[in-house]
Structure formats: C-alpha cells, structure tokens
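A.B. asks: Pasting the sequence and the predicted coordinates here, then a few questions.
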Amino acid sequence: MSEPSAAPTAKDPRRWIILAVICVAYLMLTLDVTVMNLALPSAQKALHFSNANKQWVVTAYALSYGSLLLFCGRLADLIGRRQTFFVGLVGFAAASAVGGAANSFGMLVTARACQGVFAALLAPTSLSLLATTFTDPKERGKAFGAFGAVAASGGGLGLMIGGALTSGLNWRWCMYVNLIFAAFPLIVGLRLLPYEPRRKARMDVPGVLMVSSGLFCLVYGFSNAGKHDWGSTSTWGFLVAGAVLVLMFAIWQGRAKNPLLPPRVVLDRNRGGAYLTALVVGTGMFGVFLFLIYYMQTDLGYSAFQSGVALLPLVAVTAVSANVGNIRLMPRVGPRPLVPAGMLINAVGMVLLTRIKPDSHYASTILVPVMVIGLGMGLIFAAALNTGTTGIQPQDAGVASATFNSGQQLGGAIGTALLNTIAASATTHYMTSHATGKPGPELAHLAVIHGYTTVFWWCAGIFVAGAVIGAVLLRSGPLPVPARPSAKPAAEPEKAHS
C-alpha cells in the first residue's frame, strides 16, 4: 500500500473519493442516533433488563458523546485529523461489535458508552476533514451539499434500516451493521487521507475538565428531566452545575494561553449564528423524529420499518434541497436568507402536522408536511454546516466542527426534556378538562393526540425563533473567499469576519 501524499490538490480526483469516505463514516454515526432506538424493545426482552434501566442504553451514548466533543475536536487539531479519524472509526466499529454480542445489560451499556467516546472523535474530525479538503468555493458547495444531505437525513434512514434489521434479522444487527459501514472508509481512507504532522501546542487541560464536566451535567440533567421530573434534585442540580461550569469555561478561554475553544472561533457572527442554528435544529427536530414516529406506530399501526419508509420523502427532499442550497444558492446569497427561510419552512411543516387526527391518512395528512420539513432542513444544513467552518484556520478546524456537533447534541437533549414534558402536560390537561366521568380509552386516545399536536405547535415556535436568530446574527452576502496563505497573515481572515 502506497503512502498517501500530504494533501490532495485542487485538481486531484482523489478529493471526491475522500468526500465519499467522509460521508459514509458520518452516515454511520447519524444512523446510529435512531437505529438503536428501534432495537431497544427486542434488546430488553433478550437481556432481561427493566424499563427503568432501558433509558441508559440511550443515555450512556449521549453522555459520553456530548461531553467529549470539544476535547476530541481539539485533539484532532493537535495530533492530526487522519489519526483521530481512524481511531474513531475503528473504535466505533469495535464497540458496535461488542454491543451486538452483548450477553448482559452492563455489557450493552458499556459498549454504548464506548460508542459515544469514539463518535466524539469521529464526528468533528469528519467535518473538519471536509472543511480542510475542499477550499475552492464552488467545490466546497458541492461537498457540503452532499455532507449536509447525509447529516440531515441520516436519522430517517436509521429508522428504516433499524426497523428492517429488527424485523428481518434481530436487534443485534442494529449494532453489527456499523461494521459494514466502517469497512469502506477504513479500506479506502487508509490509502487516501493525508498524513498531518503533530502540532506543538499543548492541550488546555483546565478547559477540557470544565467544559467536559459542564456538558456532561447539562446532557444528564436534560435527559433526566425528560424521563423523570424537572423538580428533582438530580435534574436541576445537574443543570445548575452544568451552567456554572460552562460559564467558568467561557471566562477561562479568554485567559488561557492555549485555549481549548479560542474565542475567535465562536465570536464571529456567521459562525456563532451557525452554531446556534445547530442548537435550534437539534431541539426542534425532536418533534419529527420522536412524536411523529409515536403517532405513526401507536395510532396508525405502522411497524418500525413502515415508519422509516414513511419518512423517505423527507430524506429525498432533504438531499435535493441541501445540494441545491449549497451549489446554487449559497455562492450567490450566502447563509442569511437560507437559514431563516429554512426555519420558517420547517415551522410551516410543523403547523401542517397539527392537523393529525386519530383516523388520519398518511397521504392526506403526513406526506406533505414531511416533504415541507425536508425542504427546510436541506436549506438549513446547506448553510449552517458550510458557514460553521468558513474562515477557520486549519489548526482550529477540529474544534470548530466539534462546536457545531455540540450544538446539535445539546439541542437534542433540550428537545427530549422540553417536548416530552410539554406532551405529558398537554395530555393530562386534556384528560382533566374533557372528562365527564371515568376516562375511557377514546378520551385517552384523543388526549395523546392533543399532546402530539401541542408539541408540533411548540416546534413551530422554536423554528420561528431560529429564523429570528439567523436573520439577526448571520451576515448578508456570500461567504468570503478564503485568502491564500501567502497573500495575507493567518490572523487576518478572522479579523475580516469579526
């Protein structure tokens, strides 16, 4: 096997194969967010663990992944993206194999926690590799269009694949399938991904401890609120501790000699807007990927596989929209029109979903809203992923990518807690306000549907707020073309954006 060159040139055809390597690896991660959720009932039955413990199969992954993203993103900047990419890829596949072979609850949860650790390495490294490989504006649009389609639609594909594997084989294949996805990027990437020298800068250890602990507390606190109660000590105690630690981290970053997350990365208006966009989308999309699935499976009687297939129009429209947005629109208008437009389109899709009834039909009630949401998601990801890594120096690409991923992860935790609470409260209120005697199954059914529609209204409001944030923070006009290193000092692109 020949040693790869230092980096593919602008005309080197290898860069498109590298794009395929990155997209397949990232697809594996996005699929895993939803594919295991469908396997949980079967895994619970096979390994004999309780409903109370079931949440830990999901939470163990979320905690390790969310808390280590910034550390792993900076690690990629320091020791090299190629190295961290393959450690993350091989480690994630190995942890998946262990999880698939699990013969106890403890073994499965440990494997899921290890998956989260290696996902925290692989996710920001994939995005930073994309940002540093494609620097030409036209090619960057095509590359981010493909990557954005994967990032936005992987959850829907995961539902379909998870349903098919669980129904046709067994739950263990929801873990084993990652070995298949890892094979291509491992075999091809070993030959093509460029080597990078280690940087001499030191790791910001106090920063790592503060932000990792803070994000751990926030993710755990929100996860606990979604499963139990906002008033419990284990909820608000962790949330307060997380907020304090993250604030301490922000203050420390302005004083540290080698900050984990240099302030210049997040204080740029465009990048800051992109990271907040990721947070909003992570929060709002929970309404689609959880409550709409609940409705289709519990009210319409869909199987897990049928639910995944029902979301294929969302996946298809997202892919087309992301590519059109990045290739045709971003070079002309920049992110400011696209993000607010995508948010408002998503809000319209959520409002359309509030029309669901106990006897609704897919074609008349669900198909159009999911296609509308797919259009909005494609525009958002087309703009946000590209913008979040634009103007970044190569030595900061990993931590900038990790900041985007952290926004998504924290948004998902907030969405889990907030929307579950809203749904439960709306359902209870409907039951008490409409009951004329002992509540019957028909009233309970209507109350649950009311809970879903209330969540969709809230999601619409979240996306409207996201549109306002995008319109205020993002700058007008196309993204600036990166300057050649020989033409300007390294710090100048940062000043130009501030």
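C.D. replies: Sure thing, it's come through.
A.B. asks: C-alpha from now on. contacts and neighbour counts both.
C.D. replies: Will do.
A.B. asks: Not counting its neighbours along the chain, what's nearest residue 494?
C.D. replies: Among residues not flanking residue 494 along the chain, residue 391 sits closest, at 6.4 Å (CA to CA, 6 or more residues apart in numbering).
A.B. asks: On the three-state scheme, residue 274 is what?
C.D. replies: Assigned by DSSP: H, G, I helix; E, B strand; the rest coil, the conformation of residue 274 is helix.
A.B. asks: Does the closest residue in space to it that isn't next to it in sequence lie in a helix or a strand, and which?
C.D. replies: For residue 274, ignoring the flanking residues on the chain, the nearest one in space by CA to CA, 6+ apart is residue 384 at 4.8 Å. Using DSSP states H and E, residue 384 sits within helix 367-388.
A.B. asks: Could you list the buried residues of that helix?
C.D. replies: 367-388 (16 or more other CA atoms under 10 Å).
A.B. asks: Check which element follows that helix along the chain.
C.D. replies: Next along the chain from helix 367-388, counting by DSSP H and E, comes helix 397-434.
A.B. asks: buried ones in the following helix or strand past that following helix?
C.D. replies: Moving toward the C-terminus from helix 397-434, the next helix or strand (DSSP H and E) is helix 441-473. Neighbour counts over helix 441-473 (16+ other CA under 10 Å) mark 444-467, 469-471, 473 as buried.
A.B. asks: Which strands and helices lie in contact with helix 441-473?
C.D. replies: Packing partners of helix 441-473 (3 or more CA pairs under 8 Å, 6 or more residues apart in numbering; DSSP states H and E): helix 269-284, helix 335-353, helix 397-434.
A.B. asks: Could you find the closest non-adjacent residue to residue 353?
C.D. replies: residue 369 is the one closest to residue 353 (CA to CA, 6+ apart), at 6.1 Å.
A.B. asks: For the one residue sitting closest to the centre of the chain, give me its contacts.
C.D. replies: The chain has residue 408 as the residue nearest its centroid, 4.5 Å off, counting by CA atoms, centre = their mean. Contacts for residue 408 (CA atoms under 8 Å, 6 or more residues apart in numbering) come out as 278, 279, 280, 281, 282, 283.
A.B. asks: what's the burial count for the last one?
C.D. replies: This means residue 283. Neighbour count for residue 283, taken as other CA atoms under 10 Å: 26.
A.B. asks: Report the contact partners of it.
C.D. replies: By CA under 8 Å, 6+ apart, the neighbours of residue 283 are 408, 411, 412, 413, 414, 415, 416, 462.
A.B. asks: Kindly reformat those residues as TSV containing distance to residue 241.
C.D. replies: Shown next, in TSV, are these (distance: CA to CA, whole Å):
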residue	distance to residue 241
408	21
411	18
412	19
413	16
414	16
415	20
416	19
462	25
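A.B. asks: Next up, a structure to set beside the first:
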Amino acid sequence: MPNPVSSTVPPSSAAAAPAAHTASAAADSTPHNAKRWWLLAIVALAQLTVVLDGTIVNIALPQAQIALGMSDGDRTWVVTLYSLVFGALLLLGGRIADFWGRKRSFIVGMAGFAIASALGGAAQSTWELIAARGLQGLFAALLAPASLALLTVNFPGGKDRIKAFAVYGAIAGGGAAVGLILGGVLTEYASWRWCLYVNVPIAIVAIAGAIPIIKESKAHGNTKYDVPGAILVALGLGSLVFGFAQAENGWGTWPVLVFLPLGLVLLGLFVFVESRSNHPLLPLRIMADRVRGSAFLTALLSGAALLGALLFLTLYFQIVLQYTPIQSGLASLPMTVTIIIGAGVLSKFLARIGVRIPMTVGPIVGAAGLLWLTGITVEGNYLVEVLPGLILLGAGLSMIFVPLQNVALSGIADHDAGAASAAVTAMQQIGGSIGTALFTALYTAAVSSYLVGTAPTQAAELGALVSGYHSTFLWAAILIFAAGPLAFFMVRGHKDLLS
C-alpha cells in the first residue's frame, strides 16, 4: 500500500512528519489546553440540564396539575411523553450529530431545548404543556449524544479523558438529586413554571460559550442515513418506553401486553436490518464487543436502580416523613455530594488500577446502600436509617459512572462517536423506564399484600407504604448488584481502555 505521506511531502520532510504529528498530539493532550476544559464545562452544563429535567419537573407537577386543571392521566403524560420521544429518537439524534456536525447539533439541540422549556413554562393549557415536553424530548435526543460525542473526540485518551468522564459521570449520577433540590426551591419560592424557565438562562450561557470554544467535528466518508433502521429503532424504543410506562396500571393491561412485545419484535428487525446495511444507524460492532457490551448492560441496570430508588425515596420523604419539597431535596443531597467526591478521588487512581475493580466493587457497594434503606421505618430516623444508605449508594454509583463512559466509548472511531454516545444514553433511558415501571408494580403488590386482613387505619396505611418502599429498594439492590459479576467476568485487565 503506498505511503500517503511520501506522496504529498518532500523526502526531506517526510521523516519529520510523524514526529511532528506525535508532538502535536502530545501538545493537544496536555492539561494546559484550556479550551478543552472550557468545552468540558459547557458540555457538563448541557448534560446537567438534560439529567435534572426529569426530576425537577416531577417536583413541579402537583402545582402544575392544579394550575392547569390536569387529570391524573394527563399528569402522567407530562412525564411519559418526554421520555418516550427522548428514548425513541436517541440513536437517530446520535447519527445526525455524526453526519451534520457535533457542534452544530449541540447548539441546535440546546437552543431547541430552551425554546421548548420556555413554551412549557408559559403553557396555559394541559395540551400545551404536554406538547412542550414532547418537544423537549426531541431536542434532548439531539443534544445528549452530541454532548457526549464532543467529549469523546476532544478527549481521546489518557488522564485528561479520565477526568472529563469523571465529571460527566458525576453529573449523570447526581444530576437527578440536584433536580429535586432546585425543583423544591423554585416551586416553593417562585412558581412551578420556573422549573421549566430555568433551562433558558442555562442554555444561553452554554450556547454563548460553545460558539467560540467548540470546534466543529463530523464523520466523513459514508454519511448516508439508514432510513429503515431509523424508523425501526424509533418505533421499537418508543414502544418499549411506552409499554413500561403503562405498567404502573398493571402488567396485564393491553398497552403493556401489546407494546412491550411489539418493541422487542421491532428491535429484533432493527438488528436484522443493521447487520445487512452498508450504512447502519448503529454499527453492530459497537455493541458486539464483549467489554463494551458489559458497559451497556451496566448502564441499563444502574439506570434502572438509580431512577427507581430515587423516585420512591422521594415519596418516602414527602408522604411518610412529611418533608417539604426543599427538605426532600436536601435529604437526598448526601448521595450527590458522595458521588462528586468519589468521582474526584477515583479519577486520580483509575489509570493505575484500571476499570475492572471499580466496576466490580461499585455495584456491590451501591447494593449495600440500597439494602440499608430497606430498614426505613414509619417513624423515620434519618441519621440512622437513611444517611448511611445514601452515602453507600453514592460511593457505589461514583465507582460505576466514572469508568462506565471510558469502557463504553473506548476504541470508538470518530466516525461513530455520536452513534455510540447515543447508545449509552439510550441504555440509561430505557433502564430508567424499566426501573420506574418494575418498581411501581412491585411497590403496588407489596402495599396490597400488607393491607390484606388489616384494619384501614392511618398507621396501617403508612406501614403499607413503607413495606412497598422496602420491596422497591430490595429489588433495586438486586438489579445493581447484577452489574458486578458482569464487570468481573467480562472486563478483564483492561487498563488499556483508558489510554
């Protein structure tokens, strides 16, 4: 094969070209490259917006329901439509970012998300709020994979990559709890509308920083869109998210029995189409690697456990312990603080110890924290029954999320950065939908079982609720624990994933 350097560079400079290239690459990877760290700050801001939006709106929903006269079914759609559109369009959004340009996709996604948030905040009717939430999901599906792809291509390896993904992982793990606090403050002291308006100033700052700092990057060569694959995966993921969301009304209801199998069939057809496509939406090589596959499964399991556990812990604080929204958010804060501290500490040692140890130990520690929470009581001694569990859970999540992105995106060519980033986010999104539906069903069954043959007193009702929370925390512990053996047996000695 002819040497491309010798064909374009004079002989006297050809030998120097590789050395110059190496020196340039080394310069690019130094921690003094200030622009990359500003890029990280901008991407982190965008990721925080997407992550906290799920919980911040949940805090605002009771007031929004009263203000707009929503039914309980309409209230559910405010949450469901966002996750439905977001989950269904993620892979397409990742490919658009690859082909159209990651910077351009980031800016358009951020601007669109802000406009949708403003429309939701100004909503005067139920359908306006629901439509705005769907629009938020659409632009989030473009913004989220573009953000992670920008990190992937701008931090290609080494200690800087570890630090960048540590920040990203800390936000992924702690952003939901931040949403609870911020939502509580805004709802109590301003209005439920500000839980949506708050995204506008954040977006303005992020876009203003992105325009001069972020350089455009995009895939080259084969950039033809896989239309059949896009349709199949959007319908498949959408069916799964919708089916799981409807499971709170019972696993035997017709939407669950129709849409869950339909989603699996459509995703099976998607895999079949991708295996034969010359320009696949999601190249199967991304998912087929054993080590990377374990990271995707870990994202699914940890996403299910985290979102499911946080939902029912918030219910325990507000319904049983009678905390205000602000108090509830502050009560969850130790988990977030532990994640942030843990991510910072682990990022310093990850290059030395590799990813296998934290990805094996993290799920065990996180499961221990969730098991501790099965000891909560109606009386509720926060310092004894809750705080140790939150600290353990935060420590475990930091050990999962810091190496997770490194493993999931290791060895991904720039051409596929958006597609791979979208796949990681899709697994977490589907995991959250599965966790919420599964734990809601388990919670309902446990509450009903507790009340059988019991006199309908207030004490009995509170006891039934706590019994339901015990069940959800136990199953969340089982789910997150399962990620430990996956890492132990599938991620063997992969320090090279960090280089």
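C.D. replies: All right, it came through fine. Everything numeric in this text was worked out from a predicted model, so none of it was measured.
A.B. asks: quick revisit: show me what the residue nearest to residue 494 of the first structure aligns to in the second structure.
C.D. replies: Alignment note (TM-score structural alignment): residue 391 of the first structure maps to residue 411 of the second structure.
A.B. asks: Please apply the same query to residue 180 of the first structure.
C.D. replies: By TM-score structural alignment, residue 180 of the first structure lines up with residue 201.
A.B. asks: re earlier: now, among the contacts of residue 408 of the first structure, which is nearest to residue 161 of the first structure?
C.D. replies: residue 282 (21.4 Å; CA to CA).
A.B. asks: By how much does the helix or strand where residue 109 of the second structure lies deviate from the first structure on average?
C.D. replies: Here residue 109 of the second structure, judged by DSSP H and E, is contained in helix 102-121. Average distance, helix 102-121 of the second structure versus aligned residues of the first structure after superposition (mean CA distance after the TM-score superposition for the first structure): 0.4 Å.
A.B. asks: can you tell me what part of the first structure that helix aligns to?
C.D. replies: The aligned range for helix 102-121 of the second structure is 81-100, by TM-score structural alignment.
A.B. asks: right, and residue 454 of the second structure touches residue 460 too?
C.D. replies: Yes: using CA atoms under 8 Å, residue 454 of the second structure is in contact with residue 460, at 7.1 Å.
A.B. asks: Show me the strands in the stretch 1-150 of the first structure, by range?
C.D. replies: Ranges of strands in the stretch 1-150 of the first structure, per DSSP state E, counting those that start in this stretch: none exist.
A.B. asks: quick one: the helices in it?
C.D. replies: 14-47, 51-79, 81-100, 105-133, 137-168 (DSSP state H, counting those that start in this stretch).
A.B. asks: Tell me which of the ones you listed is the most buried.
C.D. replies: Ranked by mean neighbour count, those are led by helix 105-133 with a mean of 25 (mean count of other CA atoms under 10 Å).
A.B. asks: ok and that one relative to helix 14-47, angle-wise?
C.D. replies: 170 degrees (axes from the mean of the first three to the mean of the last three CA atoms, to 10 degrees).
A.B. asks: Show me what counts as buried in stretch 376-385 of the second structure.
C.D. replies: 376, 377, 385.
A.B. asks: which residues in the first structure does it align to?
C.D. replies: Aligned by TM-score structural alignment, stretch 376-385 of the second structure falls on residues 356-365 of the first structure.
A.B. asks: And stretch 255-275 of the second structure, by the same measure?
C.D. replies: Using TM-score structural alignment, the partner range for stretch 255-275 of the second structure is residues 234-254.
A.B. asks: And residue 211 of the second structure, what's its match in the first structure?
C.D. replies: Matched to the first structure by TM-score structural alignment, residue 211 of the second structure sits across from residue 190.
A.B. asks: returning to that earlier point: tabulate the helices of the stretch 1-150 of the first structure in JSON lines, adding columns for distance to residue 348 of the first structure.
C.D. replies: Shown next, in JSON lines, are these (distance: least, CA to CA, whole Å):
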{"stretch": "helix 14-47", "distance to residue 348 of the first structure": "24"}
{"stretch": "helix 51-79", "distance to residue 348 of the first structure": "30"}
{"stretch": "helix 81-100", "distance to residue 348 of the first structure": "37"}
{"stretch": "helix 105-133", "distance to residue 348 of the first structure": "30"}
{"stretch": "helix 137-168", "distance to residue 348 of the first structure": "18"}
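A.B. asks: Indicate which one of these is closest to residue 227 of the first structure.
C.D. replies: Comparing these against residue 227 of the first structure with CA to CA, the closest turns out to be helix 51-79 (8.1 Å).
A.B. asks: before we move on, the earlier item: residue 194 of the first structure is nearest to which of the helices of the stretch 1-150 of the first structure?
C.D. replies: Across those, closest to residue 194 of the first structure is helix 81-100 (CA to CA), at 6.6 Å.
A.B. asks: can you list contacts of the closest one?
C.D. replies: 25, 75-76, 107-109, 111-112, 114-116, 118-122, 125-126, 128-129, 171-176, 178-179, 182, 186, 193-196, 398.
A.B. asks: Next, the angle from that helix to helix 105-133.
C.D. replies: Using the same axes, to 10 degrees, helix 81-100 of the first structure lies at 160 degrees relative to helix 105-133.
A.B. asks: ok, the residue mapped onto residue 295 of the first structure from the second structure - how many residues close by?
C.D. replies: In the superposition onto the second structure, residue 295 of the first structure corresponds to residue 316 when matched by TM-score structural alignment. Neighbour count of residue 316 of the second structure, defined by other CA under 10 Å: 23.
A.B. asks: Check the one 10 residues further on too.
C.D. replies: Residue 326 of the second structure is surrounded by 20 other residues when neighbours are defined as other CA under 10 Å.
A.B. asks: Please list all residues in contact with the aligned partner of it in the first structure.
C.D. replies: In the first structure, the residue matched to residue 326 of the second structure (TM-score structural alignment) is residue 305. Contact analysis of residue 305 of the first structure by CA under 8 Å, 6+ apart lists 159, 160, 161, 162, 163, 164, 167.
A.B. asks: Ok, residue 219 of the first structure next?
C.D. replies: By CA under 8 Å, 6+ apart, the contact set of residue 219 of the first structure is 62, 63, 66, 67, 410, 413, 414.
A.B. asks: Adding distance to residue 361 of the first structure, write these out as JSON lines.
C.D. replies: Below are the contacts of residue 219 of the first structure laid out as JSON lines (distance: CA to CA, whole Å):
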{"residue": "62", "distance to residue 361 of the first structure": "34"}
{"residue": "63", "distance to residue 361 of the first structure": "38"}
{"residue": "66", "distance to residue 361 of the first structure": "37"}
{"residue": "67", "distance to residue 361 of the first structure": "41"}
{"residue": "410", "distance to residue 361 of the first structure": "34"}
{"residue": "413", "distance to residue 361 of the first structure": "31"}
{"residue": "414", "distance to residue 361 of the first structure": "31"}
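A.B. asks: No further queries at this time; thank you.
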